[in-house]
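A.B. asks: Sequence first, predicted coordinates after that:
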Amino acid sequence: MADAEVRTAIAADAAEIARIQLGTWRSAYSELLPPGVLDELTEDTAEQQWREAIEENSTTVLLATEGDWSVGFCAGGTAPTGETAAADGSVPEDANSTVLVSTLLVEPRWGRRGHGGRLLGTLAQQLRQAGNTRGISWIPEADEASMAFYRGVGWEPDGTVRTLDAGGRPLRELRVTGTLELRFQ
């Protein structure tokens, strides 16, 4: 494998991040999301949203590269209180030190090469150094590959479920959680 690394994204990376996001969603999530939803997504809009996220101080956006290629990215930061609440609405004691991994994507053609682990590991390390202890992420219930990945680093579903409206089709997501001291198998 060529040199692989993870680095903090800069505003100039927004176009590549948008390309990776839309290409991956269209490939990996075509069965989960209705075609109309995927067709409405534009690279220009996604690029602008990622540029804003990168420039915002409360979000950490990382980019994975292999050689000269951008192959994946992740984003995370302080979890909103509503995201950390239990199914009964109660807020856990560690809510103030819990982060939300909002996105972790690796292009399918670059999968199974360790990029996802490097991305999440680097993000967890940076967020742990900032005093955080636990992470959460939302995974589509039907996304077995992502669920297996998170379970592989020690994160498990915590029983909290949400259903999103994905263009008129319900998309059920499970919340996974675990320590930022990741274990890699």
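C.D. replies: In hand now; what should we look at?

A.B. asks: C-alpha only now, for contacts and for neighbours.
C.D. replies: OK.

A.B. asks: which residues touch the spatially most central residue of the chain?
C.D. replies: The residue lying closest to the centre of the chain (C-alpha atoms, centre = their mean) is residue 103, at 1.9 Å. By C-alpha atoms under 8 Å, 6 or more residues apart in numbering, the contact set of residue 103 is 73, 74, 75, 76.

A.B. asks: for comparison:
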Amino acid sequence: MLIRPAVRDDAEPIARVHLAAWREAYAHLVPLQVLAALSVPERADRWRGILDRGETDVVVAVDAVGDVVGWASASDGRDDDAPRPRELEGLYVLEASYGSGVGQRLLEAAVGTGPAYLWSAADNPRALAFYRRNGFVPDGAELRVPFVDREIDAVRLVR
């Protein structure tokens, strides 16, 4: 598995992984038919914008045949009251790659092993366990955040 910085041409593969991972991880939060209706081309346009602006560091995991199977993004933080110097903005891996170590490698490539923070869906046991294993703990901050066609509860984790 190769972990490398994302380039503009990765926008569509990142978008495919992004939406597929949402369908795999969040069907208990949003009806699958709503998640299925999300558009890869629209999401790819958003990713091209993110990659073009260069304000967010994005890394991808590429398998032996050259397919993107995961990605992570990080920045200096979007919150005015950022509790740590780096924010993990997103990390998604296709379910077929769960347990392979790719999520761990993406996390390390995105934020290293030092102080960082992230927001997670409060009802995301697999992700919360992964982050806990990596030293992230809730700091008490909670939000209702827009997600697809509704709002969900999110918790902030810090390390």
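C.D. replies: Looks like it arrived, so ask away. Predicted, not measured: the structure shown is a model, and the values here were computed from it.

A.B. asks: Tell me how the two chains score on TM-score.
C.D. replies: Put the two chains on top of each other and the TM-score (TM-score structural alignment, normalised by the length of the second structure) is 0.90; 158 aligned residues with a C-alpha RMSD of 1.9 Å.

A.B. asks: one step back: the residue nearest to the centre of the first structure maps to what in the second structure?
C.D. replies: Counting by TM-score structural alignment, residue 103 of the first structure corresponds to residue 90 in the second structure.

A.B. asks: Check whether that match sits in a helix, strand or coil.
C.D. replies: strand (DSSP: H, G, I helix; E, B strand; the rest coil).

A.B. asks: distance of it from residue 74 of the second structure?
C.D. replies: Counting by C-alpha to C-alpha, to the nearest Å, the gap from residue 90 of the second structure to residue 74 of the second structure is 7 Å.

A.B. asks: now do residue 13 of the second structure
C.D. replies: Taking C-alpha to C-alpha, one finds residue 13 of the second structure at 18 Å from residue 74 of the second structure.

A.B. asks: same thing with residue 37 of the second structure?
C.D. replies: Counting by C-alpha to C-alpha - residue 37 of the second structure and residue 74 of the second structure are separated by 27 Å.

A.B. asks: Superposed on the first structure, what's the mean shift for the lengthiest strand in the second structure?
C.D. replies: Across the second structure, the longest stretch assigned as strand under DSSP state E is strand 137-147. When the first structure is superposed, strand 137-147 of the second structure averages 1.4 Å from its matched positions, counting by mean C-alpha distance after the TM-score superposition for the first structure.

A.B. asks: how about that strand: buried residues?
C.D. replies: Under the neighbour-count criterion of 16 or more other C-alpha atoms under 10 Å, strand 137-147 of the second structure has 137, 138, 142 buried.

A.B. asks: out of those, who's nearest residue 150 of the second structure?
C.D. replies: residue 142 (16.4 Å; C-alpha to C-alpha).

A.B. asks: Identify the residues contacting the closest one.
C.D. replies: Contacts of residue 142 of the second structure (C-alpha under 8 Å, 6+ apart): 153, 154, 155, 156.
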